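Asker: Sequence and predicted structure are below.
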Amino acid sequence: MPDKVTIFVIFYLVFLAAAPLFLCVASAKRRGAFLPFTFDPRKRDGRSVTLKFAAVAIAVIFTEPAYAANAQHLAKFLESFGVGGGVYPGREAQYIYLGVRNNRDGGVTTPDGVTNAINLHNSTMIPGVNPGVKASLLTISQPGWPTIPQFIKNAESLAAAGALLAIEGVNEPHNFGVTYNGRYGGGGTDWLPVAQFTRDLRAAVVADPWISTYPVFSPSETGAESGNYGLQWAQIPKGGADPTKQAAAGVPDGTIYYDFANAHNYVCSIFPDPVRPNQAWLASDPSVNQPGFDGEYGNNGVTWGAKYAGYTPTQLLTLPKVTTETGWQTGSGKGFVSEDTQGKVLLNTLLDQFKRGWAYTFFYELYDGGTSLGTWGLFHSDKSPKLAATYFHNLTSALVDIGYGSLGQLPYSFTGPATVHDLLLQRSDGQFFLVLWNERVPGDGGSDDIPLDLGQTFSSIDIYDPTVGTGIQRTYPNTRSLTLHMTDHPLILALKPAIGSGNSVSFVKRDTTTMGNWSGVYGADGYNISQDTHTLTPSYASVGFSGQSNYTWVSLPTDKRALQRPENPSTRIAACWYSATNFTIDVNITDGKSHQVALYANDWDHDTRKETINVIDAATSAVLDTQILPAGASLHNGEYLVWNIKGHVKFQIVRNVSYNSVISGIFFR
């Protein structure tokens, strides 16, 4: 009987230097006071952190299943790339070189600052390549700085010029403090002014017809909140904050603070640790309290300061989120890395962040800058590029798009360790770009050979390596499968489709009402009912099966979900072809005409079965159509998928979640 498949994944634990697990608790008033090297003085005060494990878990080699992966917009990925670095004149060339789309700066607070931001946007606008750098307008609430109405006016000007990305709440209020309505907060004191400013800022944005559609980012580091005003929530739920504090601040249940959570989950971690395998992957984890990383969990799950409860780990996965600061300093000594390591880790960070749901990632900082900016920069202080800037330039030279087209799927699979990750992107003209990256420790000499099956043949596959240059490093003609030698950074595969074969598919409809009563509706030309001995194959077609198992639930049921037996439509059979992974139905229409083909699937014994049907060109292996079952919440009552088919295709029936993939019948008309 088709039943739930349990997949066992074995993990090998590789323990580092200190043999026994140990507990290390460190506390300091400032990061700079705790760390034996110069950290960014703009950063938050340190907090007691428990480093629970001095170990790194590395998964045993595994195979990524050949499920059809959904592509994401290439333009959306490129639009996630941001940098902090000021909008002052003379920096345009560096922004263009990076290919970056967004800027974060507190300097857009004066008329001159707004003008500079608009000029930067206009000067970085390259038709077909870059829509122009947009600003995350960082607000500040301190004496001498603009008020909320002035910030709103600045945002209006930026929006009118097409140069506004978002409005951002105050930066690290526990470090820099907030003065609002005559009261000081943050900076180690109660956060009432922070809550009120955040509430009023978003309300002002929403009320302004010129900028009401622009998102508001939360104050960074809400995990430091003092006094539970509910800032860990985008919208305060019932019981989500301290009622006394809420009353004092005027932030009742239902108050909306922001649209996107905002973390400073520095990839370098909050300790001067060496680079670890999966360094960037761990830093970008949105739902797990990864030791040493200041991630979303500690800011919006359970706050790292006072331990206020917020979103559950499951909710954190889908909570809209941004990172407005991350990076790693270059140099020698503990806590610093080489330019090559910085560049590779930051490339991995941009990819990891996007794959794990971060809408925008801003790197700190554009330039090195002495004592205030340290060596965080992507460029040296003389504006010459570090390797990180060069690697980003190479990445955004290979990946170029500004439009949004329709999205497809690709049923690829690969084998490799848990340090290998993947991202399928699709350009607006339909071309796929598959990015794979390995997060071994840069420079340690480790590598992995990764067998990759793309699920279909491409006329050519061009390989780009952003750590080498902007050009194609290797081309594979007429290829479906290849092996990639991977170390510590991304490789980009530009997939050019094979020339069309003449085989075609047109999806007609879904049918959730006919159920098992197919006679007179489908199958006028032919039919094949699973486990029934009476089969009729049309003269114009051939049908074959591979990879399936057979099962009969009930031989003679009366339930109308069961398919009618063709030899006696008053009787029925509940049966299926099934697989724990996927199976194939090969259909070859040989008369050169288009014919209707229908598949019937029924979740007879459960109601949570989900599966994907890929219709694949038998000549080129191209995916011609993809449908997901069920259309609604359950496949329990059965569902038909109907296509018009011309030529030779293969139906790939792929298990998605829970129970096996199933099909109970195929019909021709």
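Answerer: Received it, and whenever you're ready, just let me know what you need.

Asker: drop to CA atoms for contacts and neighbour counts, all remaining ones
Answerer: Noted.

Asker: Assumed G430 was part of a helix.
Answerer: No: looking at G430 with DSSP: H, G, I helix; E, B strand; the rest coil, it is coil, so not inside a helix.

Asker: List the residues that contact it.
Answerer: 405-407 (C-alpha atoms under 8 Å, 6 or more residues apart in numbering).

Asker: Now with 10 Å, please.
Answerer: Contacts here follow C-alpha atoms under 10 Å, 6 or more residues apart in numbering; on that basis G430 touches 73, 404-408, 496-497.

Asker: Generate a ChimeraX selection restricted to the buried entries among those.
Answerer: Buried residues within the contacts of G430, by 16 or more other C-alpha atoms under 10 Å, are selected in ChimeraX with:
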select :73,404,407,408,496,497
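
Asker: from the contacts of G430, which is closest to P385?
Answerer: H73 (28.3 Å; C-alpha to C-alpha).

Asker: where's that closest one relative to S397, distance?
Answerer: Applying C-alpha to C-alpha, to the nearest Å, the value for H73 to S397 is 16 Å.

Asker: and if you look at T147?
Answerer: 40 Å.

Asker: Chain neighbours aside, what residue packs nearest to A261?
Answerer: K321 (4.6 Å; C-alpha to C-alpha, 6 or more residues apart in numbering).

Asker: secondary structure class for A388?
Answerer: The three-state label for A388, taken from three-state DSSP, comes out as helix.

Asker: That one: what's it in contact with?
Answerer: Counted by C-alpha under 10 Å, 6+ apart, A388 has contacts 98, 339-347, 377-379, 394, 467.

Asker: Roughly how far does it sit from V468?
Answerer: Distance, A388 to V468, by C-alpha to C-alpha: 12 Å.

Asker: Kindly report the same for G500.
Answerer: Remark: distance between G500 and V468 (C-alpha to C-alpha) = 34 Å.

Asker: Same question for S413.
Answerer: Applying C-alpha to C-alpha, the value for S413 to V468 is 26 Å.

Asker: Of the two, which one has the most company?
Answerer: Between S413 and V468, S413 has the larger neighbour count (other C-alpha atoms under 10 Å), namely 18 against 12.

Asker: Structure two is appended below for comparative analysis:
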Amino acid sequence: MKHPVAATQTVLARSAVSHGSRLASRARPYKLFGARAAASLATGICVLASATTVQASDPVRAIPANAFIDTLGVVTHVNYTDGAYINVRNVADNLAWLGIHHVRDYTPGPSAPFSSYAYLAQRGVKFNFLVRSNIAESIEVAAKLNAAVPGSIAAIEGFNEIDNFPVPYRGLTGTPAGLAAQREIYARVRNTPELAGVPIYDLTGYDLKSVETRADSADYANQHAYPQNGNQPTYNVPGGAWLPAAINSVKKFQLPIVITEFGYFSMPQSGWYMIGVDEASQAKGVLNGYMDAAAAGVKRLYVYELLDQKPDPQNKNAEMHFGLFRFDNSPKPVAYAIRNLTSVLNTGTTRRATGAARNTLAYTLADMPASANGLLLQKKDGRFVLALWNETAIWDRATGTPVTHPPARVSVDFGATASRVDLYDPLVSATPLASHRDVRQLTVNVPDHVILLEVTPADMPGT
């Protein structure tokens, strides 16, 4: 997230500590992609009965679906009152439509009324508040909001990307200034009764190699990760493993981790070290990134950003194309995909305590390529959701066009007969593309983006 100054097209130079930086600049009802596209995807991602015998594995413990949804965050700019964010009702409605409750924004300031933040908080929005240069004032206003709407502050975060936007502090500059300011932020939050229990996220943009501990400075390590060249978030050939690199860079602090900026702008580009892709590829990368982060144990990943800030019909300013929604508030494919994902995970009724279902599934995946990933979730009604995705290349940086590779054929054994298995593709719909009854083994075509296998065990209470 950048300061509200005029945006530029400057691209940051590569370095060991700037892999997470973006551009040097400032910081609804379902709609399918079309009947023809949906039919094509349903055919290409078909699930076929498999005769392959697979050895059952040890039980895998599932992540509760609501805990996974709680890892989903998005960046907002409520203080930008000269563009799309001026309509705070759209902001609230869009977040509710997506099924996302966590946002990252600056603490309320002079450019946007406090009432806008209070309105969002009353609608269930939970803020990670970035501290402004006036530390005392920022923490005071955050405390005021948390007192007005208890539980609305999820975290307080230190200064943003001080390598790009240096903040002087008591005669210090650069990394020493940022680190000293972070210690003051930590102490002030800890001594503010209205913020009791609110965690402190670290600042971003300092020289990680020169720091060995975050004691008395942060409760969570914090990084930014922007895949370059249209790369997938974790498996890129050629290129860097962007999300893993961000995570690994702060593991030495032995703290839980958050990624407070991640994303792709939907302005197709070619060339070296660019991140512009088309809208369909943006949807794939963002959805995969959410899954990758959760699978790696990241507490929360905030996608940059909710809305395209201003119109840019001639595609001259990449900064105006990061949104999940366009400037006119119409959802991009990525917004539909997120809504479909959260809709699938939220369907069903909470199981009764007397009929509690098990929370493990002894599934096995065979023929998974190195670029493929899986994550097991469990819905509140006890059904499992096995997410699979294969991070093959999605963008040709030489031509600035999307590419598609054949899906990986993966054999799945559920460890026991499932009474029902439904296949979902969030990029297409929130309804199943295929359904199977009384199966133990399936062969699944896993594409370059997340698909979901909803598994109803035969021994599940109520089935």
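Answerer: Yep, that arrived. Source: prediction; values computed, not measured.

Asker: Common neighbours of A388 and V468 of structure 1, please.
Answerer: With contacts taken as C-alpha under 10 Å, 6+ apart, A388 of structure 1 and V468 have N394 as neighbours in common.

Asker: SS state for the counterpart of Q282 of structure 2 in structure 1?
Answerer: By TM-score structural alignment, Q282 of structure 2 lines up with Q342 in structure 1. Per three-state DSSP, the local secondary structure of Q342 of structure 1 is helix.

Asker: Any buried residues in stretch 193-210 of structure 1, and which?
Answerer: Going by neighbour count (16+ other C-alpha under 10 Å), the buried part of stretch 193-210 of structure 1 is 193-199, 201-206, 210.

Asker: Dump these to TSV, plus secondary structure and distance to A283 of structure 1.
Answerer: Listed next are those as TSV, based on DSSP: H, G, I helix; E, B strand; the rest coil; distance: C-alpha to C-alpha, whole Å:
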residue	secondary structure	distance to A283 of structure 1
P193	helix	30
V194	helix	26
A195	helix	27
Q196	helix	30
F197	helix	29
T198	helix	26
R199	helix	29
L201	helix	29
R202	helix	28
A203	helix	32
A204	helix	33
V205	helix	31
V206	helix	32
W210	coil	36
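
Asker: what would those look like in CSV with distance to V108 of structure 1?
Answerer: Below are the buried residues of stretch 193-210 of structure 1 laid out as CSV (distance: C-alpha to C-alpha, whole Å):
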residue, distance to V108 of structure 1
P193, 22
V194, 20
A195, 23
Q196, 22
F197, 18
T198, 18
R199, 21
L201, 16
R202, 18
A203, 20
A204, 18
V205, 17
V206, 20
W210, 18
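
Asker: Would you tell me which one of the residues you listed comes nearest to K245 of structure 1?
Answerer: Checking these against K245 of structure 1 by C-alpha to C-alpha gives A195 as the nearest, at 9.9 Å.

Asker: Check the alignment and tell me where that closest one lands in structure 2.
Answerer: Mapped onto structure 2 by TM-score structural alignment, A195 of structure 1 lines up with L179.

Asker: Next one: that match from F129 of structure 2, what distance?
Answerer: L179 of structure 2 sits 18 Å away from F129 of structure 2, going by C-alpha to C-alpha.

Asker: Strands along the stretch 401-550 of structure 1, start to end?
Answerer: Counting by DSSP state E, counting those that start in this stretch, residue ranges of the strands within the stretch 401-550 of structure 1 are 409-410, 413-416, 420-426, 432-438, 448-464, 472-486, 490-497, 504-511, 526-529, 541-546, 549-554.

Asker: Dump these to CSV, plus distance to G32 of structure 1.
Answerer: Below are the strands of the stretch 401-550 of structure 1 laid out as CSV (distance: least, C-alpha to C-alpha, whole Å):
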stretch, distance to G32 of structure 1
strand 409-410, 48
strand 413-416, 39
strand 420-426, 34
strand 432-438, 32
strand 448-464, 38
strand 472-486, 36
strand 490-497, 33
strand 504-511, 62
strand 526-529, 72
strand 541-546, 63
strand 549-554, 63
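
Asker: out of the ones you listed, which comes closest to Q232 of structure 1?
Answerer: Closest to Q232 of structure 1 of those is strand 420-426 (C-alpha to C-alpha; 29.8 Å).

Asker: Show me what the closest one is packed up against.
Answerer: Contacts defined by 3 or more C-alpha pairs under 10 Å, 6 or more residues apart in numbering; DSSP states H and E place strand 420-426 of structure 1 against strand 69-70, strand 72-73, helix 74-79, helix 339-355, strand 409-410, strand 413-416, strand 432-438, strand 490-497.

Asker: Who are the packing partners of the last one?
Answerer: Right, strand 490-497 of structure 1. Packing contacts for strand 490-497 of structure 1, counted by 3+ C-alpha pairs under 10 Å, 6+ apart, involve helix 339-355, helix 387-398, strand 420-426, strand 432-438, strand 448-464, strand 472-486.

Asker: CSV for those, including distance to K509 of structure 1?
Answerer: Formatted as CSV, these follow (distance: least, C-alpha to C-alpha, whole Å):
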stretch, distance to K509 of structure 1
helix 339-355, 32
helix 387-398, 39
strand 420-426, 26
strand 432-438, 27
strand 448-464, 25
strand 472-486, 31
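
Asker: Compare these and give me the one nearest Q94 of structure 1.
Answerer: Closest to Q94 of structure 1 of those, according to C-alpha to C-alpha: helix 387-398, at 8.6 Å.

Asker: Onto which residues of structure 2 does the closest one map?
Answerer: Using TM-score structural alignment, helix 387-398 of structure 1 lines up with residues 333-344 of structure 2.

Asker: mean offset of that stretch relative to structure 1 (after superposition)
Answerer: Averaged over the aligned pairs, stretch 333-344 of structure 2 sits 1.1 Å from structure 1 after superposition, using mean C-alpha distance after the TM-score superposition for structure 1.
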